[in-house]
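Novice: task: produce atomic coordinates for the following.
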Amino acid sequence: VQTAFAGAAMGTTWNVKILAPGELGDREQQAGAAIRDALEDVNSKMSTYVADSELSRFNAHRSSDPFPVSAETMAVFVEAKRIGELTGGAFDITVGPLVNAWGFGPADRREDLDQAALDELRSHTGWDKLLIHEGEGTLVKLDPELYCDLSAIAKGYAVDRVSAALTAIGFPDHMVEVGGEVYANGHNGEGRPWRIGIEKPDSVAGMQRVVGLDGLAMATSGDYRNYFERDGKRFSHEIDPATGRPVEHRTASVSVLEPTCAAADALATGLIVMGEERGYQRAVELEIAAQFLIREGDGFVEKTTPAFDRFAGPLQ
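Specialist: Down below sits the predicted model:
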């Protein structure tokens, strides 16, 4: 029997489907609680919108004294650093002040940023200003102004946590989606892998491709969900750490398939910052399953890596 759960968390919506051999009965409540507890745990530790989250307290900690964090938060920082290195610094959790200044953060304001203001903000960003002591469970700021934002990886990590919680209580066949990031394992009610669509990035909803996921996550990063236009230019919420400015290239979205949703989430962000040339090249080198949708005229062209083609069926 396939049972669906849904709700809101982490500033977005979530949907979970579970396949169980028979009626869930009392176990429906157990499954619902496991889902909500996992989401709440991640949010309470890693949200910049929760004033007393571990992340908010670390951001408010204006000192280079080691700051202790939970194993969960540490795991996300370690994975973020790994993806940062894989993408040549394009995935960078320290660009939060720039995200905020361009009007995409918790403070919903948009400033006209001159180069001097950008340079000042950028001087307090960068992986080199953060030390991650995994063994000791501490984070160290080498610049007291350093501010970290995990929003491009925490949703994916939350998906992984929900999936692990469901498997632990005896529901290995499930599909978990939080804010568009998805992980699916096993089979759906029809005995087939869970089928997930990749949206077309335009104002008209419509699926670009359908991918079967079994033991795989898929995340999409796109400039079509969160952007503003000024003087005919489109500014996306993806900030290029190298310039401090929103990216301005033709890549409309990047979808990534990975064994974990945290990795898929962060890689999709890093690759869209890199764009259709550098990002595509890097994805091919690393054998990442990625689909790039690139603006051309009034439409889009698709560019996929060989690894993506192995997982995904032909274009719909």
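
Novice: going by C-alpha atoms from here, please, whenever you check contacts or count neighbours.
Specialist: Will do.

Novice: secondary structure element for the residue lying closest to Cys261 once chain neighbours are set aside?
Specialist: Take Cys261 and drop its neighbours on the chain: the residue closest to it by Cα to Cα, 6 or more residues apart in numbering is Gly156, 4.4 Å away. Per DSSP states H and E: Gly156 is located in helix 154-168.

Novice: give me the neighbour count for the residue nearest to Cys261.
Specialist: Using other Cα atoms under 10 Å, Gly156 is surrounded by 28 other residues.

Novice: residues contacting it?
Specialist: With contact taken as Cα atoms under 8 Å, 6 or more residues apart in numbering, Gly156 is in contact with Val178, Glu181, Val182, Ala219, Thr260, Cys261, Ala262, Ala263, Ala264, Asp265, Ala266.

Novice: okay, it and Ser236: tell me how far apart.
Specialist: 20 Å (Cα to Cα, to the nearest Å).

Novice: where's the residue most central in space within the chain, which helix or strand?
Specialist: For the chain, the residue nearest the mean C-alpha position is Asp265 (3.1 Å; Cα atoms, centre = their mean). Assessed by DSSP H and E, Asp265 sits inside helix 261-285.

Novice: buried residues in that helix?
Specialist: By neighbour count with 16 or more other Cα atoms under 10 Å, helix 261-285 contains the buried residues 261-276, 279-280, 282-284.

Novice: I have a second one here; can you model it like the first so I can compare?
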Amino acid sequence: MKKEFIILILFLVKMSSCCAQLQPMFVEGFAQGTTYHITYIDKEERFFKKEIDSILKDFDFSVSTYNPNSIITKVNTNKDVVLDNYFLTCFNQGKKVWKDTHGTFDPTVFPLVNAWGFGPGKKQKIESRKIDSILKFVGFNLINLKNNKVVKSDSRVALDFNAFAQGYSVDVIASFLNSKGITSYIVEIGGEVYAQGTSEEGKKWVIGIETPIENKAASNPIIQNIQLDGLAIATSGNYRKYIEEDGTKYAHHIDPRTGYPTKNSLLSVSIVSKKGIISDAYATGVLVMGLEKAIKFLKKHKELEAFLIYADTEGKYQFYETPRFKLLKI
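Specialist: This next block holds a predicted model:
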């Protein structure tokens, strides 16, 4: 699944010489086309990799557009399918964020994502007529749920939850750890993070937000560190995943309103909230808005904390942060 950004996790793994101090448990692996890293404190020293991998496999079977047998793929191809809680949660949360952002976040952007070559489908030759024809069946108003079944106004409408599914998967794993009585942990999947409690040293978990340098492979230098406890962070940017065509770079964030890749001064949007699915979805919607509209939006939505990195007229980094975001900085 997608990720155009990486939030570098700074796991606090320095071991103490005190024999009474609990040692952290580490679980890592691959899921959703990316990696995951989980650290937790458990007095019983239980190792949950098997359970976590099973959960993430079930999650992928629900909402991955890259899985030909997934629930979302069957919905997109108009096959009969029983919707599960993962799909329903994504659909309902997606509908809410779509309304809040006035369409800058829209999971029905999938046909455009494919056309531009950012999805599992074959890239198409981009022409204005082609974009206009696709836009006719892009819009979250064209698809609804009725008695937990999908109802489309146009059979060509197709969903893509990749813009916030990884954030939701972080929530799912956090919920699993909570169910096991784990109260101190940090979960990172594809760069999306939720942290709760403290490390083995009794300190809050620390993560770093990357400098938005064009880079498809490696990690970038950290531009800001923050502490999290009972909070999730997700970052969307236009520097990690892009294509080049005829000498022009196109970021993979598609503006659902125009059908074209987003092009504005925002380079990176980090959103902090109580849930990964919320942070992830709004990070995408805010990035597509552009700087001025994003600032106005964030002033109205005080449940979201944000750190925006943008380029000024000289190409230099500038920053905007919400008031309470400052309290997270170290």
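
Novice: let me see the TM-score of these two.
Specialist: Aligned and superposed, the two chains score 0.91 in TM-score terms (TM-score structural alignment, normalised by the length of structure 1); 302 aligned residues with a Cα RMSD of 1.7 Å.

Novice: map the residue nearest to the centre of structure 1 onto structure 2.
Specialist: Using TM-score structural alignment as the criterion, the counterpart of Asp265 of structure 1 in structure 2 is Asp280.

Novice: my guess is that match contacts Ile233. True?
Specialist: Yes - the pair Asp280 of structure 2 / Ile233 is scored as a contact, 7.4 Å apart, by Cα atoms under 8 Å.

Novice: please enumerate the shared neighbours of those two.
Specialist: Glu192, Ile271.

Novice: OK, contacts around the residue lying closest to Phe77 of structure 1 once chain neighbours are set aside?
Specialist: Closest residue to Phe77 of structure 1 apart from its sequence neighbours, by Cα to Cα, 6+ apart: Ile132 at 7.5 Å. Ile132 of structure 1 makes contact with Phe77, Val78, Thr138, Leu139, Val140, according to Cα under 8 Å, 6+ apart.

Novice: and those, which are buried?
Specialist: Judged by 16+ other Cα under 10 Å, buried ones among these: Phe77, Thr138, Leu139, Val140.

Novice: looking at the residues you listed, which are in helices?
Specialist: Counting by DSSP state H, the members of those that fall within helices are Phe77.

Novice: and which of the buried ones among the contacts of Ile132 of structure 1 is nearest Leu86 of structure 1?
Specialist: Nearest to Leu86 of structure 1 out of those is Phe77 (Cα to Cα; 14.3 Å).

Novice: what's the counterpart of the closest one in structure 2?
Specialist: Match for Phe77 of structure 1 (TM-score structural alignment): Phe91.

Novice: from Pro221 of structure 2, how far off is that match?
Specialist: 35 Å.

Novice: and if you look at Ser64 of structure 2?
Specialist: 30 Å.

Novice: just want to know which of those two has more residues nearby.
Specialist: Each of Ser64 of structure 2 and Pro221 has its neighbours counted (other Cα under 10 Å); Ser64 has more, 23 against 13.

Novice: what's the nearest residue to that one if we skip its chain neighbours?
Specialist: Ser70 (6.3 Å).

Novice: and Leu135 of structure 2, by the same measure?
Specialist: Per Cα to Cα, 6+ apart, closest to Leu135 of structure 2 is Gly259, 6.6 Å.

Novice: residues touching the counterpart of that neighbour in structure 1, list them.
Specialist: Residue pairing (TM-score structural alignment): Gly259 of structure 2 is matched to Gly244 of structure 1. Residues near Gly244 of structure 1 by Cα under 8 Å, 6+ apart: Val95, Leu98, Leu118, Asp119, Arg122.

Novice: got a list of what the last one touches?
Specialist: In other words, Arg122 of structure 1. So Arg122 of structure 1 contacts Val95, Leu98, Pro241, Gly244 (Cα under 8 Å, 6+ apart).

Novice: measure the residue mapped onto it from structure 2 to Leu298 of structure 2 for me?
Specialist: Alignment note (TM-score structural alignment): Arg122 of structure 1 maps to Leu135 of structure 2. In this view, Leu135 of structure 2 and Leu298 of structure 2 are 28 Å apart by Cα to Cα.

Novice: roughly how far is stretch 32-52 of structure 1 from the heart of the chain?
Specialist: For stretch 32-52 of structure 1, the distance from its own C-alpha centre to the chain's C-alpha centre is 16 Å (Cα atoms, centre = their mean, to the nearest Å).

Novice: residues making contact with that stretch?
Specialist: Contacts of stretch 32-52 of structure 1 (Cα under 8 Å, 6+ apart): 5, 9-10, 53-57, 72-73, 106, 149-151, 154, 158, 161-162, 165-166.
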